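Asker: dropping the sequence and predicted coords here.
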Amino acid sequence: MGDLALIFGVALGAAAAVALVGAGALRLLRIRSITSHISVLLAMTVGAVAAGVSVVAEAMFLSPHDLEVVLITVCAAATVSLAVGWLFGRRLAAAAVWADQARERERRIEKGRRDLIAWVSHDLRTPLAGLRAMAEALEDRVVADVTTVGEYHRRIRVEADRMTRLVDDLFELSRIDAGALRLSLSAVPLGDVVSDALAGAAPLAEARRIRLVAGESGWPVVTASEPELARVVRNLLLNAIRYTPEDGTVRVDAGHSGGDAWLAVADTCGGIPEADLPRLFEVAFRGEPARTRSADGGVESSGGLGLAIVHGLVKAHGGRVEVHNVTGGCRFVVRLPLAA
């Protein structure tokens, strides 16, 4: 029994020494990755076993051949244990990181939903209150002269159009998020789409005294779904016009490079805060100012969805959209596959 106690004590001492070294290594690597920690733990465990066996085998006065056999056996077992442990440790670390990223993504999505509900509730409540007030005034005949009645009717139509656009944006965004968007891809001349979008945005730009400029050449043909591509261009133009001060300029250019077509919409908004650039395509994010007055005096009810829809539609086309500040403003660049 005394020999067994001695063997236990010797093995325990050798294992404890390895454990102390491993604890020091873990302390030094406390800010490193999960894989590093798991690797050190595995090495410490296997090393403690190997050290204990080796010390005991040495103390037992085995023959050189028997001692060599024991050490080779221990090394082989340690190698296999370390390899298998490292492999599964990496998987465990990846699963932990993925779970953490999934939780963070879920928190961001949930926050985006709450923000969206808050924005949309505000953007619906404001025009609805105005509609109700005007409808009650007409119903109670508070206003009777033809000019005022006509103005009330016009305002009701304008507010109804705004709410319709907001509902359309919500429906489009829900299709993108649900993966229910079905694109009918074909060869689409980008110049034609931009020309139509410029014509549609011209009245708003003219009312705000904003100059629309388009490149005269270099318009490529892209592989896209024309209705969705038209919406992308229209949203970018309206966003640029909305945040460009009076007497500013919005410029549209296009070209191709590296097998992709690109479309750029640049404005003179004065630039976007660097902290806002990564969040610009998030749902319900509008930055500051959160709202701008439209040309007819109303508040733009975009719901903060326009750029989120642009991002979703471009991504559905297999392209990408980015934004960066330029001198005096910012520049949105959309990249799409060139048509064969």
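Answerer: That came in fine, so what should we check first?

Asker: can we go C-alpha only for contacts and neighbour counts from here?
Answerer: Noted.

Asker: next up, the contacts around Leu170.
Answerer: Leu305 (Cα atoms under 8 Å, 6 or more residues apart in numbering).

Asker: tell me how far it lies from Asp196.
Answerer: 23 Å (Cα to Cα, to the nearest Å).

Asker: do the same with Gly150
Answerer: If you go by Cα to Cα, the gap between Gly150 and Asp196 works out to 30 Å.

Asker: then Ser36?
Answerer: 57 Å.

Asker: which secondary structure elements does the biggest helix by length in the chain sit against?
Answerer: For the chain, the longest helix by residue count, based on DSSP state H, is helix 64-139. Contact here means 3 or more Cα pairs under 8 Å, 6 or more residues apart in numbering; DSSP states H and E; on that basis helix 64-139 packs against helix 34-59, helix 146-178.

Asker: which of those helices is buried the deepest?
Answerer: Across the helices and strands packed on helix 64-139, averaging neighbours per residue (mean count of other Cα atoms under 10 Å) puts helix 34-59 on top, at a mean of 19.

Asker: so what's the gap between that one and the chain middle?
Answerer: The chain centroid and the centroid of helix 34-59 are separated by 44 Å under Cα atoms, centre = their mean, to the nearest Å.

Asker: likewise for stretch 152-160?
Answerer: Chain-centre distance of stretch 152-160: 36 Å, with Cα atoms, centre = their mean.

Asker: which outside residues touch that stretch?
Answerer: Pro127, Leu131, Met134.

Asker: repeat for stretch 14-21
Answerer: Stretch 14-21 is contacted from outside by Met44, Thr45, Gly47, Ala48, Val49, Ala51, Gly52, Val55, using Cα under 8 Å, 6+ apart.

Asker: distance to Arg251 for the residues you listed - can I get that in a markdown table?
Answerer: Listed next are the contacts of stretch 14-21 as a markdown table, based on distance: Cα to Cα, whole Å:
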| residue | distance to Arg251 |
| --- | --- |
| Met44 | 63 |
| Thr45 | 65 |
| Gly47 | 67 |
| Ala48 | 69 |
| Val49 | 71 |
| Ala51 | 72 |
| Gly52 | 75 |
| Val55 | 78 |
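
Asker: which among those residues gets closest to Leu236?
Answerer: Nearest to Leu236 among the contacts of stretch 14-21, counting by Cα to Cα, is Met44 at 57.6 Å.

Asker: name the nearest residue to the closest one, sequence neighbours excluded.
Answerer: Of all residues beyond its chain neighbours, the one nearest Met44 is Gly22 (5.4 Å), with distances taken as Cα to Cα, 6 or more residues apart in numbering.

Asker: ok, back up a step: show me which of the contacts of stretch 152-160 is closest to Leu338.
Answerer: Nearest to Leu338 out of the contacts of stretch 152-160 is Pro127 (Cα to Cα; 42.0 Å).

Asker: contacting residues around the closest one?
Answerer: If you count contacts by Cα under 8 Å, 6+ apart, Pro127 has them with Glu159, Met163.

Asker: contacts for the helix or strand containing Val323?
Answerer: Take DSSP states H and E as the rule and Val323 turns out to sit in strand 320-326. For strand 320-326, the surrounding residues in contact (Cα under 8 Å, 6+ apart) are 271-272, 277, 311, 314-315, 330-336.

Asker: second structure for comparison follows:
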Amino acid sequence: MLRGRSIGITLAVVAVVTVAATLAGVVAITIEMIIDGHPKNVVLTVVAIAGLVGLGVALVVARRLVKVSRGLVAAVEAVSPSQDFVPPPGRLPAELDTISKALEQAYRRLREGRERERALEGARRELVAWVSHDLRTPLAGMRAMVEALEDGVVQDPATVTRYHNQIRLEVDRLSHMVDDLFELSRIHAGALRLTPRPIGLGDLVADVLAGVEALAGAKGVRLAAEAEPVLPVYADAAELGRALRNLVINAIRHTPEDGTVVVRAVAADDAVRLSVADCCGGIPEDDLPRVFEVAFRGEAARSPGPDRGAGLGLAIARGIVEAHEGAIAVVNEGAGCRFEISLPVSGPALADPI
């Protein structure tokens, strides 16, 4: 009946019931033992004093518990959305101290969650702005070329062929952008499905470099690989290949002509590392923590040109690597920067598709 009432009332009732039961028992024993006169008065006096002392101690303890519990509630109510939980001053009982620490951790996680949500919302707004710009520009160009072809403004075969080729290139680029957006949406929604199996990193690196060889040749960038053919890792070959390809393409795009992009695969303890080193001139230190954010493009020197993507490649690479329970990082090194993927050699948590 008292489980929904104040702790103070509960303790007071417990004390009263205890004293009343003890007093009743002593009185009954006294009567049964036919104690009379002065001994009887002494027994009843001792019992009464013990009861009053017990009741007083219960009230003091209850008051203390009520005070600290109200202080805990006040501390919770005083927390603003931008602040952490501050425990009430003074020493708390063990149970309430445990609750206070749990509240402190919960509020810290909530604040971190709100900060991540704000950062993600900012990234989404930036992504929408970049994608809108990247879509509007080629669409406007294609519309102008199509209208010129429809109106007969352009009739010479060479120009018509050039317009058709340009439209085809823009369509392909927009298709890649849509594919990247779809992949990123799957990653953010937790809908990325992996089919992990043992693969050799040497073969993976060779396949990726073969796929970007034409892009590197057109840019005048050399490609180099340093990997053991049988270096094993437990991963989804298609998705991991996409992550590595995004890093290599990013390196090629930001490496000047006659530069070199080096891809390495090495074993380190219980992990393997894939690294992509370029000659981009380095990334500003302030931008290093943000390079894997959605639509981040950094300084003007690294801003997209006609052959650039929508700024989603690195964000997709991070999502794929984290889905493999790995880590991805970037550091400035030598004449450029080095992107590195770390993956566990074996992945028991990836034994079944996720």
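Answerer: Thanks, I have it. Being a predicted model, the structure only gives us computed values, none of them experimental.

Asker: on that earlier part again, now the helices and strands packed on helix 64-139 of structure 1 in TSV, with distance to Arg211 of structure 1?
Answerer: TSV is the format used below for those (distance: least, Cα to Cα, whole Å):
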stretch	distance to Arg211 of structure 1
helix 34-59	55
helix 146-178	24
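
Asker: nearest to Ala83 of structure 1, of those helices?
Answerer: Evaluated over these, closeness to Ala83 of structure 1 peaks at helix 34-59, with 9.5 Å, by Cα to Cα.

Asker: does anything pack onto the closest one? Which helices or strands?
Answerer: Helix 34-59 of structure 1 sits against helix 2-28, helix 64-139, with contacts defined as 3+ Cα pairs under 8 Å, 6+ apart.

Asker: excluding its backbone neighbours, what's nearest the aligned residue in structure 2 for Arg234 of structure 1?
Answerer: In structure 2, Arg234 of structure 1 lines up with Arg245, judged by TM-score structural alignment. In space, and not counting its chain neighbours, Arg245 of structure 2 is closest to Val208: 5.7 Å by Cα to Cα, 6+ apart.

Asker: translate that neighbour into the numbering of structure 1.
Answerer: Using TM-score structural alignment as the criterion, Val208 of structure 2 maps onto Ala197 of structure 1.

Asker: does that match lie in a helix or a strand, and which?
Answerer: Assigned by DSSP H and E, Ala197 of structure 1 falls in helix 190-207.

Asker: for that helix, name the packing helices and strands.
Answerer: Using 3+ Cα pairs under 8 Å, 6+ apart, helix 190-207 of structure 1 sits against strand 211-214, helix 226-243.

Asker: and the helix or strand following the shortest one, what does it pack onto?
Answerer: The element immediately downstream of strand 211-214 of structure 1 (helix or strand, assigned by DSSP H and E) is strand 221-224. Using 3+ Cα pairs under 8 Å, 6+ apart as the contact test, the elements touching strand 221-224 of structure 1 are strand 186-189, strand 329-337.

Asker: how far apart are strand 221-224 of structure 1 and its match in structure 2?
Answerer: When structure 2 is overlaid, strand 221-224 of structure 1 sits 1.1 Å from its aligned residues on average, using mean Cα distance after the TM-score superposition for structure 1.

Asker: what stretch of structure 2 does that strand fall on?
Answerer: Against structure 2, the aligned range for strand 221-224 of structure 1 is residues 232-235 (TM-score structural alignment).

Asker: distance check, the corresponding residue of structure 2 for Arg154 of structure 1 against Pro304 of structure 2.
Answerer: Using TM-score structural alignment, the equivalent of Arg154 of structure 1 in structure 2 is Asn165. Distance from Asn165 of structure 2 to Pro304 of structure 2, counting by Cα to Cα: 21 Å.

Asker: may I see the buried residues of stretch 259-277 of structure 1?
Answerer: Neighbour-count burial for stretch 259-277 of structure 1 flags 260-272 (criterion: 16 or more other Cα atoms under 10 Å).

Asker: which residues touch Ala308 of structure 1?
Answerer: Contact analysis of Ala308 of structure 1 by Cα under 8 Å, 6+ apart lists Leu173, Phe281, Glu282, Val283.

Asker: now list the buried members of these.
Answerer: Buried among these (16+ other Cα under 10 Å): Leu173, Phe281, Glu282, Val283.

Asker: mind telling me what element the corresponding residue of structure 2 for the last one is part of?
Answerer: To tie it back to what came earlier, the one meant is Val283 of structure 1. Aligning on TM-score structural alignment places Val283 of structure 1 opposite Val294 in structure 2. Counting by DSSP H and E, Val294 of structure 2 is held by no secondary-structure element, helix or strand.

Asker: element containing the nearest residue to Ala15 of structure 2 once chain neighbours are set aside, please.
Answerer: Ranked by Cα to Cα, 6+ apart and with sequence neighbours excluded, the top spatial neighbour of Ala15 of structure 2 is Leu55, at 5.4 Å. Here Leu55 of structure 2, judged by DSSP H and E, is contained in helix 38-77.

Asker: next, the angle from that helix to helix 94-151.
Answerer: Relative orientation of helix 38-77 of structure 2 versus helix 94-151 (axes from the mean of the first three to the mean of the last three Cα atoms, to 10 degrees): 20 degrees.

Asker: which stretch of structure 1 lines up against helix 38-77 of structure 2?
Answerer: Counting by TM-score structural alignment, helix 38-77 of structure 2 corresponds to no residue in structure 1.

Asker: buried ones in that helix?
Answerer: 47-48, 51, 54-55, 58-59, 61-66, 68-69, 71-72, 75-76.

Asker: thinking again about what came up before, and the residue nearest to Arg245 of structure 2, how far is that from Gly259 of structure 2?
Answerer: To Gly259 of structure 2, Val208 of structure 2 is 18 Å away according to Cα to Cα.

Asker: cool, Leu244 of structure 2 as well?
Answerer: Counting by Cα to Cα, the gap from Leu244 of structure 2 to Gly259 of structure 2 is 19 Å.

Asker: cool, Val61 of structure 2 as well?
Answerer: Distance from Val61 of structure 2 to Gly259 of structure 2, by Cα to Cα: 77 Å.

Asker: do the same with Ala62 of structure 2
Answerer: 77 Å.

Asker: what about the aligned residue in structure 2 for Ala133 of structure 1, how many residues nearby?
Answerer: When structure 2 is aligned by TM-score structural alignment, Ala133 of structure 1 is paired with Ala144. Ala144 of structure 2 has 13 neighbours, counted by other Cα atoms under 10 Å.
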